[in-house]
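>>> Any chance you could fold what I've pasted below:
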Amino acid sequence: MERHRQPHQNTNQQQQNPSLLLLPPPPQPADHASLSVAYGPALKAAITKLKNEDHHSERGSVLFVAITSAILTAPGPNQKSLSWPAAQSVLARIYSIVALICAQLSVPSEMHAGPDSIDVRVIFIHYDPSRPIRQAPRPAIDVNNTIIIDLHTFASAYHPWHEIFHVNSEPGYRLFTSYMKIYEQVQTLRQDQLVVVESGLSLSENPSPPAQTKLCPIVCLGGTFDHLHAGHKLLLTAAALLLKVPDSPETTPARFIIGITGDELLKRKKYAEFVQPWDLRVTNVVEFLASLLQLSKQGWVEPDVTKNDGKVIARFRDGTIEIHCVMLQDAFGPTTAEEEMDALVVSGETRSGGDAVNARRRELGWHELEIFEVDVLDAGDSTGSSATKTDFATKISSTAIRERKAGARE
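So this is what the prediction gives:
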């Protein structure tokens, strides 16, 4: 058994820090067209700026896109909840817009795709602009029973940044000012690290209160996660949003069980020689999830990881969250090997797999899993042809990335 924990900055001191784009609350209704108009200019400006910079890390740049919104409600004392259908829908549309922008700019957007790549990671921050930001004597990290954190905790736990982008609108400046009041207690920034980007047009409506989603102690999903791209990031983030996080490390941790296809099952894939090995795919999944789950006053630190017999366990937030990465040797994986789990997250493309899992669990005399379906990435216009959407999805697939790498070698 191996156990690893070390500060991120020490692993590769010269590695470029990630950048941050702060975005004010999304427009209502939060459909693709409204989000594209509201956020598209800022996203394109930030990605273009990073693309045109002279110095890049060998692994590429990382851009955190923080969508601030009053996403959490309080159904009871010390409890928070969110509308999962609404949250995952916004995530899918933002990642679709990002994928389109990166395609237009010829920027690879999967993880660690080389010096010219920009790895965009979308996160939600709980922020209600109508309420004053709480003032603490010093930076504090507060958590609740979800993976969503508030602006104060975000500013206290995510640092340092390469650049901070903020939009030139009234909501954008209000958000930036609130964030900087907290952030300046933990980090000092040069003026050239603060970049104003164009604001889009915000379309507002008074939305009806969303239905709240019952969170789950144990969530499961499966995939290859080869060349971790926008579709994988969406799936992992949407699934993590379902986790019900316990209040104390003394209790049973929330578990996120991820089946990752073994190398043997991928030997017949197109361009199989460019499939990343299982260990690397696991490392990338854990690193990406650390973007959502790891909180530390020291800023960027590596998660606490244990490796043992084809399973990797990463622990976050004082052990209240565990990520279990297991090797998939068949279509069912842990869903028919472990009875104790609550939810299975699928995409529209793998819906039938969820039905097959529950059929097998019924045969075993086990309870069925609640199925949560994540939207697929698409080109956005609901009036567009299905062929257009299929073409878009195909271009950002792992197969397309391997094909591109094969072409670059020729």
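
>>> make it CA atoms for all contacts and neighbour counts henceforth
OK.

>>> okay, now Thr188: neighbour count?
9 (other C-alpha atoms under 10 Å).

>>> And the helices in the stretch 51-200 of the chain, which stretches?
Ranges of helices in the stretch 51-200 of the chain, per DSSP state H, counting those that start in this stretch, are 84-104, 151-157, 170-183.

>>> Any chance of JSON lines for the ones you listed, columns distance to Leu194 and mean neighbour count?
Formatted as JSON lines, the helices of the stretch 51-200 of the chain follow (distance: least, C-alpha to C-alpha, whole Å; neighbours: other C-alpha atoms under 10 Å):
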{"stretch": "helix 84-104", "distance to Leu194": "21", "mean neighbour count": "21"}
{"stretch": "helix 151-157", "distance to Leu194": "15", "mean neighbour count": "24"}
{"stretch": "helix 170-183", "distance to Leu194": "10", "mean neighbour count": "17"}
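
>>> Relative to Leu228, how far out is the nearest residue to Ala290 once chain neighbours are set aside?
Closest residue to Ala290 apart from its sequence neighbours, by C-alpha to C-alpha, 6 or more residues apart in numbering: Pro303 at 6.9 Å. In this structure, Pro303 and Leu228 are 19 Å apart, going by C-alpha to C-alpha, to the nearest Å.

>>> To compare with the earlier structure, here is another sequence to fold:
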Amino acid sequence: SPAAVLVVAVAAPILARAPGPRSKAVRWARAQALLADLYSIVASVCAERAIPSHLGGDEPGTVDARVVLVDRDARAGVSLSHPGEANCTPVLGLAAFAATVHPWRTVFHASGEPGYELLAAFLALAEGRQKLLQSQIVVVEGGLSLSNPAPALDASQARGRRGAETGGRDEAVEGYGTVCLGGTFDHLHPGHKLLLHAAVLLLRVPDADALESGGEPCVLIVGISGDELLVKKRYAEELQPWDARARSVVAFLATALNSPTTAVPVITSASNDAAAGASSNATELHAAFCNGAVLVRCVDIRDAFGPTTAEQSIDAIVVSGETRAGGRAINERREARGWRALAIYEIDVLDANGGDDSDDDAADGEATEGATAAVAAAAAAAAADRFAAKISSTEIRRQKAEARSRRR
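Model (predicted):
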């Protein structure tokens, strides 16, 4: 049976005012940090309870959790904006989310006053869109308390993570016309979802008037490693073929880009020699979202650079700590060709402690003052490595290979 899809809609003040009567900007650094914390919790719970959580998983009990961000400042009261009001970002307000993203089989909400207040606002805005029975609304006791302390970063780290143009400050980003990222995206897991959604948040989405006037859609280029690049991967026999990986990416992006829950993305094929930077034609899968305002291009890449050194029009790239050096190498090649450098944005890593960096020894009063920093740093790094290994595509393939071996 298909995996259960759990959409975790988080209402928070994600957007800021931007120049223009209908434009807003995304507080990107805060938004991606929130996504990282939430996906860390998802990954921790699933790893602890042995719940498969990759998209498209066919194991019994698989839960495909997808986080979406909804712009809402509870202090401002109920939004009176029109559900179709454009804000030039991929983040919807609560009114637009309630009007656009449905139907739902079950709606869970946290207990307590904030949870009930948010539920009431959502139901009022969704009225007439979907009739929800009382049996479809489930209260979750206790709710969730999330603390997101800002870690100390040196200047270079801050600039890398929050974008070249922000200088390390937590400024709102108005978005770009073309954003890219790359990876294997094998057995799409929470780390992949964070990377993809962080890239989506950098898009500047044109409104209907701009498109009707002949404007172009914004473009998200997802470079997906070709099958021939992965033959030396561990448990390679369990690798998903390129087409399956690309379609999983599109399925997740449909949620991140606020498609109705029952919508099936229309995927088309294309070939683009320049996109791969290779001698043979590159396979591409295309899908359009947001009424044609967003074009997703999944590109079959055959080297470490993909379309970034073949297409001058790309504006920004999203990287992880593991691919930071690759982002710098891409810009060196672009600058050597006389092209502008890409704005580089780096996502946070998923944290086994859900954002809590305190170590057990310090909590118990056992660590000495002189050794605390070094011990904590080493312990945190080791814990992060172990956690990353637990949720990696390699680990998913290992589990699948062992399960297949047991069935023989």
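
>>> Can you say which of the helices of the stretch 51-200 of the first structure is nearest to Ile371 of the first structure?
The closest of these to Ile371 of the first structure is helix 84-104. By C-alpha to C-alpha, the value is 12.3 Å.

>>> what's near enough to touch Leu295 of the second structure?
Residues near Leu295 of the second structure by C-alpha atoms under 8 Å, 6 or more residues apart in numbering: Pro217, Cys218, Val219, Leu220, His286, Ala287, Ala288, Phe289.

>>> Would you mind finding the match for the last one in the first structure?
So the one you mean is Phe289 of the second structure. By TM-score structural alignment, Phe289 of the second structure lines up with Phe316 in the first structure.

>>> Let me have the helices of the stretch 51-200 of the first structure in JSON lines, extended by distance to Ile141 of the first structure.
Formatted as JSON lines, the helices of the stretch 51-200 of the first structure follow (distance: least, C-alpha to C-alpha, whole Å):
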{"stretch": "helix 84-104", "distance to Ile141 of the first structure": "23"}
{"stretch": "helix 151-157", "distance to Ile141 of the first structure": "5"}
{"stretch": "helix 170-183", "distance to Ile141 of the first structure": "12"}
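
>>> Nearest to Phe274 of the first structure, out of the ones you listed?
Of these, nearest to Phe274 of the first structure by C-alpha to C-alpha is helix 84-104, at 20.8 Å.

>>> post-alignment, the closest one versus the second structure, mean distance?
Here the mean offset of helix 84-104 of the first structure against the second structure after fitting is 0.8 Å, by mean C-alpha distance after the TM-score superposition for the first structure.

>>> and that helix, which stretch of the second structure?
Going by TM-score structural alignment: helix 84-104 of the first structure matches residues 28-48.

>>> circling back: can you tell me what the residue nearest to Ala290 of the first structure aligns to in the second structure?
Using TM-score structural alignment, Pro303 of the first structure sits opposite Pro265 in the second structure.

>>> residues near its match, how many?
16.

>>> I'd guessed it sits against Phe252; true?
No - taking contacts as C-alpha atoms under 8 Å, Pro265 of the second structure lies outside contact range of Phe252: 10.3 Å.

>>> To which residue of the second structure is Ala240 of the first structure aligned?
So, by TM-score structural alignment, Ala240 of the first structure is matched to Val200.

>>> show me what contacts its match?
Counting by C-alpha under 8 Å, 6+ apart, Val200 of the second structure has contacts Pro90, Leu220, Ala256, Leu257.

>>> please redo it, this time with the cut-off set to 10 Å
89-91, 175, 179-180, 194, 219-220, 253, 256-257, 294, 296, 318 (C-alpha atoms under 10 Å, 6 or more residues apart in numbering).

>>> Same check on Glu198 of the first structure?
39-46, 165-169.

>>> what residue of the second structure matches up with it?
Aligned partner of Glu198 of the first structure by TM-score structural alignment: Glu141.

>>> Equivalent analysis for Phe372 of the first structure, please.
Checking with TM-score structural alignment, Phe372 of the first structure has Tyr345 as its match.

>>> picking that back up, go through the contacts of Val200 of the second structure and flag which are in strands.
Counting by DSSP state E, the contacts of Val200 of the second structure place Val179, Cys180, Val219, Leu220, Val294, Val296, Val318 in strands.

>>> burial count for the counterpart of the first one in the first structure?
Think Val179 of the second structure. In the first structure, Val179 of the second structure lines up with Val219, judged by TM-score structural alignment. Val219 of the first structure has 27 neighbours, counted by other C-alpha under 10 Å.

>>> Report the contact partners of Val219 of the first structure.
Contacts of Val219 of the first structure (C-alpha under 10 Å, 6+ apart): 239-244, 254-258, 323, 341-345, 369-372.

>>> can you check Gly353 of the first structure too?
Gly222, Ala331, Phe332, Val346, Ser347, Ala359.
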